[in-house]
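Novice: quick one: sequence plus predicted model below, questions after.
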Amino acid sequence: MSHARIFQKPKNAMQSGRAGTDNWILEFEPIEAKKPDPLTGWAGSGDTRGQIVLTFPTVEAAKSYADRHGVTAHVIPAPERLLKLQTYADNFK
């Protein structure tokens, strides 16, 4: 049986907009640990499901997809959005 996690991607610290942060993402959890390749030294594994990232408009849609395909999924709640309201004049207090 497959295991996955469902979460909302938080806003990147380097961006000001919130584009794409309202979608829910389903990612499969890795089956095996990554190990360094003896020739190149790059980390990798035989688990190709780590390359699959599915996006859904709602958490219910993501859960129903997981149920239909026999995937055990746990939901990670979205982080609370905190607004730091300040004015330009606050920089000089």
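Specialist: Sure thing, it's come through. As the structure is a computational prediction, the values presented were derived from the model and not from experiment.
Novice: all contacts plus neighbour counts: C-alpha atoms, from now on.
Specialist: Fine.
Novice: got the buried residues for the longest strand belonging to the chain?
Specialist: In the chain, with assignment by DSSP state E, the single longest strand is strand 2-8. Neighbour counts over strand 2-8 (16 or more other C-alpha atoms under 10 Å) mark 4-8 as buried.
Novice: second structure for comparison follows:
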Amino acid sequence: MTARIYQIQKNALQSGKALTHKWVLEYAPAEAKKADPLTGWAGSGDTKQQLKLSFSSQDAAVAYAEREKIAYTVIATPPKTLKIQAYADNFR
């Protein structure tokens, strides 16, 4: 079972940078979800998919994964790009 380690990104509807410094370890899905015939809800028997562990740094998350012998992949945080635009540019 493999895990992904990544840093939380800022939501598009969020103006502040709260909780964006945390790193998350979550397991990759081991099996595909299937629809329940009675309710129609999607689900699977994979319970590790429900776990989401948060850490203060990338090193702490990697150290945990190595200590527990979990195969992991670190997903790098993409660089932030700002689109500088003046209010007058909306009317061009």
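Specialist: Alright, I've got the coordinates. The structure displayed is predicted, hence computed values, not measured ones.
Novice: overlay them and tell me the TM-score.
Specialist: Put the two chains on top of each other and the TM-score (TM-score structural alignment, normalised by the length of structure 2) is 0.90; 92 aligned residues with a C-alpha RMSD of 1.3 Å.
Novice: if we look at the longest strand of structure 1, which residues are touching it?
Specialist: When contacts are defined by C-alpha atoms under 8 Å, 6 or more residues apart in numbering, strand 2-8 of structure 1 is touched by residues 21-29, 59, 62-63, 70-78.
Novice: which SS state does residue 67 of structure 1 fall under?
Specialist: helix (DSSP: H, G, I helix; E, B strand; the rest coil).
Novice: cool, and residue 72 of structure 2?
Specialist: Secondary structure state of residue 72 of structure 2, per three-state DSSP, is strand.
Novice: how much space separates the residue lying closest to it once chain neighbours are set aside from residue 65 of structure 2?
Specialist: Distances taken as C-alpha to C-alpha, 6 or more residues apart in numbering place residue 3 nearest to residue 72 of structure 2, at 4.6 Å, with adjacent residues excluded. Distance of residue 3 of structure 2 to residue 65 of structure 2, given as C-alpha to C-alpha, to the nearest Å: 8 Å.
Novice: quick one: the strands in structure 1?
Specialist: Secondary structure of structure 1 by DSSP E: the strands cover 2-8, 24-28, 35-36, 43-44, 53-56, 71-75.
Novice: quick check: the third one compared with structure 2, mean distance?
Specialist: Once fitted to structure 2, strand 35-36 of structure 1 is off its aligned match by 0.2 Å on average (mean C-alpha distance after the TM-score superposition for structure 1).
Novice: ok, back up a step: shared neighbours of residue 3 and residue 65 of structure 2, which are they?
Specialist: 71-72.
Novice: start and end of stretch 35-53 of structure 1, how far apart?
Specialist: End to end - C-alpha to C-alpha - stretch 35-53 of structure 1 spans 22 Å.
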